[in-house]
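Chemist: fold the following.
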Amino acid sequence: MRPLVALLSLALLALSAGRPGALPARQQGPAQATPTGPAARIQALFRDTLAGALPLVQVQSSRAFYRRRAHAPAWCAAQQLAPPGRAALALLVRAEDFGLQPRHYHVGALQALADSLAQPQAPVRQDAQLARLDVLLTDGLLAFAVHLRRGQLHAFTPSPLEKAGGPFAPAAWLAHALAAPDFAGALLRCQPQQREYQQLQQALARWRRQPAGRDAGPRRRRAQQLAVTLERWRWAAIPDAEYVLANLPAYQLEVVRHGRVLQTHRLVIGRPANPTPTLSSRLTSFTIAPEWRVPRRVATTQLLPYLQANAQRPSEHDFLADNNYLLFDAQGRPVAAAGVNWAAVTAQNFPYTLRQSPGCGNLLGNIIFPFANPYGLYLNDGPDPQRFERPYRALGHSCLQVQNPMHLAAYLLGPDAARAALPTEAQCEAAPKSRNFFLKRPVPLHVRYATCAVVAGRLRFYADVYGRDEELRQQLFGRGLAR
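Modeler: Below you'll find the predicted structure:
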């Protein structure tokens, strides 16, 4: 009986549909209906079947932004851009003031859509244009915010400003900025707030507004150099209110506190063959009149040839003694250099360690500031004060040598400096006595690579000592000059 009942039921359904032998047509659901309201039109733009209709960059963040507001338009009202929308578009138009390029944020398409709204057209088409304009503007703003926060080339890498567990949420940031009295100001606070970035960004905006004249090409090149440096700062923004900053191309170290430069020191940095790496660490201690434990690489490549030459041509001069070096075997026992067959010693079988005593000629100078890093680097005084007077100071072996280091030590000690009775450099050289100091308040240290900076209110450009700018410039702007 059951198969017969089923056949009769199918026949009755076919007759009721007016099409013998056919099932009734499925009714059109609301998902396939033509959208009529602004929210429905915006929602339709995000459907999977229509996603390709707009060249969205921040698809997920754009979806999240509109879900927060039930897909209501954010930037358009009364068939035109509302005041927040005009402010938002004006901000994207001047993206080059921030070292970015408007074409990455749909600016051409947005301007064309905004212009088309002023032309007479059918209401249905106008509503569709408004929805496209709203969504494209949101997507452009989200991409703009991400690039300001993290940089264009590291858009998916959290910046140092983002603490663990709290990544940058561009949709929430944009919604907050839209609700703020000053939209542009609120959005731009996603940028690094440190003085080096802020001053450089403002300098770029002023630079672009100056008449170029016959120097248009060189000025565009300088603008790109500023943009490259801003990009680097976004990757390695400084979240601290107080810090020590070493800028390698400037050969300069600054002590910065709450946006003010309290001390400035000249630096000797690693030569291009041994470049000083960029990093972030903390200064926690320093040592006056330090002993230098010679790294094995230095001992075998630089000191061993002197020892071998000294053994071949005996004289009244002892290379190790003349330079305050002590020689030790693998067990840490002192060894007399004269009793070593240096001709049989090679870099591969070198079984010794060398230490240089404190005092005159010590390659660390009168003071060393160690800091945690994977490169074996430190900040120190150096044995040759005249090196700090040279305009080109990429002369060292990776480590950083700082001029007037006792001033830096006094600052780091803070109120304890007077009680510590730090010696002058002359006193330290005359009577070297090793002393260790541990800071009650460690200070962040940042080593960065910036080929331009604002110094005492003036924009300065530095030589690209390690040749790092050009590759980055090409990644951002291509092989030619920016148009």
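
Chemist: please make it C-alpha for all contacts and neighbour counts, starting now.
Modeler: Noted.

Chemist: now do the SS call for His282.
Modeler: In this structure residue 282 is Arg, not His. strand (DSSP: H, G, I helix; E, B strand; the rest coil).

Chemist: could you list the buried residues of the longest helix along the chain?
Modeler: Assignment by DSSP state H gives helix 123-150 as the longest helix of the chain. If you call a residue buried by 16 or more other Cα atoms under 10 Å, then helix 123-150 has these buried ones: 126-150.

Chemist: in space, what's closest to Thr264 - neighbours in sequence excluded?
Modeler: Glu254 (4.6 Å; Cα to Cα, 6 or more residues apart in numbering).

Chemist: the one you found contacts Val261, correct?
Modeler: Yes: if you go by Cα atoms under 8 Å, Glu254 and Val261 touch, sitting 6.4 Å apart.

Chemist: let's see this one next to it:
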Amino acid sequence: MTFTFTKKTSVYLLILGLFVSLFAFQSCKKKHSAIADRLFKVTQNKIYEDVDPDTLAAALKKEIESQKSQIANEEVIEAFVKGNGYQPVLVMDHFFNGDLDILPDYFDKITEHGLSKKPYHIAAIRTLVAKFHDKNGIMSTDEAYHELARLELLTASSLIKYSNALQYGVVNPRKIFSRYFTATKRPDSTSMKNVLLVKDLKTYLDSIQPADPQYKALQKAFLNNTVIDGLSAEESKRYFLVNMERLRWKNKPTEQKYVIVNIPDFKLDVMEGGKSVLNMKVCVGQGRNMDGRASLISYADSDRYDKPFPRETPQLSSVIHSVEVNPTWNIPRSIATKEIIIEAAEDPYYLSNKNIDVYKDGKKIEDPETIDWSTVTADNLQYDFKQRPGEDNSLGKIKFLFKNKSSVYLHDTPAKSAFRKSMRAVSHGCVRLGDPQGLAKNLFGEGEDYDTIAKDMSEDNPEPTNIGLPKKTPIYITYVTCWVDDTGVLQSRQDVYGLDIVLYDHLKPLMGENLNPKSEMLNAKR
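Modeler: As a prediction, this is how the structure comes out:
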């Protein structure tokens, strides 16, 4: 069948095309005018009837350019606004359901977390929201464009910043600590964009309030101006602040079972189902602030930066994968230069008495006592040192291995007297265990592997035995100086590595120098 175009057909198609185009134009215009229509319907302010979406888009673009230095996470916000055709979708989603009315109230309470209100534009958002509620609040279309754009950006910036603060903390530990190797989740563009897509802000904001019992306990102590025994009220407040920030970091164990070492507490716990099933004393690496010279109240400018003492134990997360029973100790060069060659220079038989073998170019030297150690220095040292298994081995009878960048591990020690001391920051960086066999029994359980470990630990086996852990166990070496124990008693420990000082100094500009939690709470309720 052949279709023949006629003059009449052409006219018909032309009219049809014009009709479709007009319909599409009107539909588009109606869609883009929804903002103006809704604002007029709520406020009865006729100014909104003349709001043009194209001019509004241009105003929002201009506002982004002018406010780049003042809004947080500008790139994420600009991408969000651009994706919405430069229309104030965030405002429109939350103005009419009352979300924007309650949002500043949440921001106001940020002081209950020890943080400053300043970044959240509370007064500006309240003023703008009130202006849009007021029938006579907006007096011209130019004002409507500008204030809509401003409210969109301030709301987006403050909402993301508030969400990030409560869920991730305000300080990135990886940026301030030199030896921080703990997996820690930080906000990214996707997580921040998702905040802007939330439909029910109240439900969302309630859901991100810290629920950790430890956090709530420290927060309560902070708000009540609780004083830690032996500290002033101000120093106590700062203890609470730095440890609340630590609890906001997304670096907490999520596994059913894990091993955790708290450096300032000099303790190790095996945790199962949220409870400690094994607790023991440990010795950790020597620190820069063991004498308590610096405190959160009194510290020098140099203390503000993390400059670790060479023997400090790092913060890390890893997985214990195996043990070595009756281990050989490959003595680090740093220890060799500062201790081994000095001892050997004073006593030619020191090396043989300590079961230390000497190697040069990978070959064992048979008579190391014939070397004139007094001429050997850190600059010309050409030897490697290994301590054989035995009672005097510095690693004791067993070491627990896990991958890490600092070559540290958990291990036994022949120097048992250190566990009777209150200050147990005495090692070269590894963690010495008060009950290494108890840890082995817990991790391996009853069976052939543990029987081998117990037998070999009871003997002077000259050969190391490596045994893989059937079920690899996560390990966290952390740094916490204040917490509430299982009985509800507030505990605090000395800042032996000065890490509280480093963290506090980075927190200080984000919380305000003269923050008084009680007065801030009262003001927020008025």
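
Chemist: next, the TM-score between them, please.
Modeler: Comparison of the two superposed chains (TM-score structural alignment, normalised by the length of the first structure) gives a TM-score of 0.74, and 429 aligned residues with a Cα RMSD of 4.0 Å.

Chemist: how about Leu148 of the first structure, what's its partner in the second structure?
Modeler: Taking TM-score structural alignment for the superposition, Leu148 of the first structure sits opposite Leu166 in the second structure.

Chemist: now for that match: which residues touch it?
Modeler: For Leu166 of the second structure, the contact set (Cα atoms under 8 Å, 6 or more residues apart in numbering) comprises 208-210, 248.

Chemist: okay, those residues in a markdown table with distance to Ala72 of the second structure and neighbour count next?
Modeler: Below are the contacts of Leu166 of the second structure laid out as a markdown table (distance: Cα to Cα, whole Å; neighbours: other Cα atoms under 10 Å):
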| residue | distance to Ala72 of the second structure | neighbour count |
| --- | --- | --- |
| Ile208 | 19 | 14 |
| Gln209 | 21 | 12 |
| Pro210 | 22 | 17 |
| Arg248 | 19 | 20 |
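
Chemist: which strand runs longest in the first structure?
Modeler: Ranked by number of residues, the top strand in the first structure under DSSP state E is strand 435-448.

Chemist: which bit of the second structure covers the helix or strand just after it?
Modeler: Going down the chain from strand 435-448 of the first structure, the next helix or strand is strand 452-455, by DSSP states H and E. Aligning strand 452-455 of the first structure against the second structure (TM-score structural alignment) gives residues 482-485.

Chemist: and that stretch, what's buried?
Modeler: For stretch 482-485 of the second structure, the neighbour count (16+ other Cα under 10 Å) marks 482-484 as buried.

Chemist: same question, stretch 95-102 of the second structure
Modeler: So for stretch 95-102 of the second structure, counting by 16+ other Cα under 10 Å, buried means 95, 99-101.

Chemist: need the counterpart of Ala309 of the first structure in the second structure.
Modeler: In the second structure, Ala309 of the first structure lands on Glu346 (TM-score structural alignment).

Chemist: next up, the contacts around its match.
Modeler: Counted by Cα under 8 Å, 6+ apart, Glu346 of the second structure has contacts Ser374.

Chemist: so the equivalent of Phe46 of the first structure over in the second structure is in which element?
Modeler: Residue pairing (TM-score structural alignment): Phe46 of the first structure is matched to Leu60 of the second structure. Leu60 of the second structure is part of helix 53-67 when elements are defined by DSSP H and E.

Chemist: do Val57 of the first structure as well
Modeler: Val57 of the first structure belongs to no helix or strand, assigned by DSSP H and E.

Chemist: alignment lookup: it to the second structure.
Modeler: By TM-score structural alignment, Val57 of the first structure lines up with Ala72.
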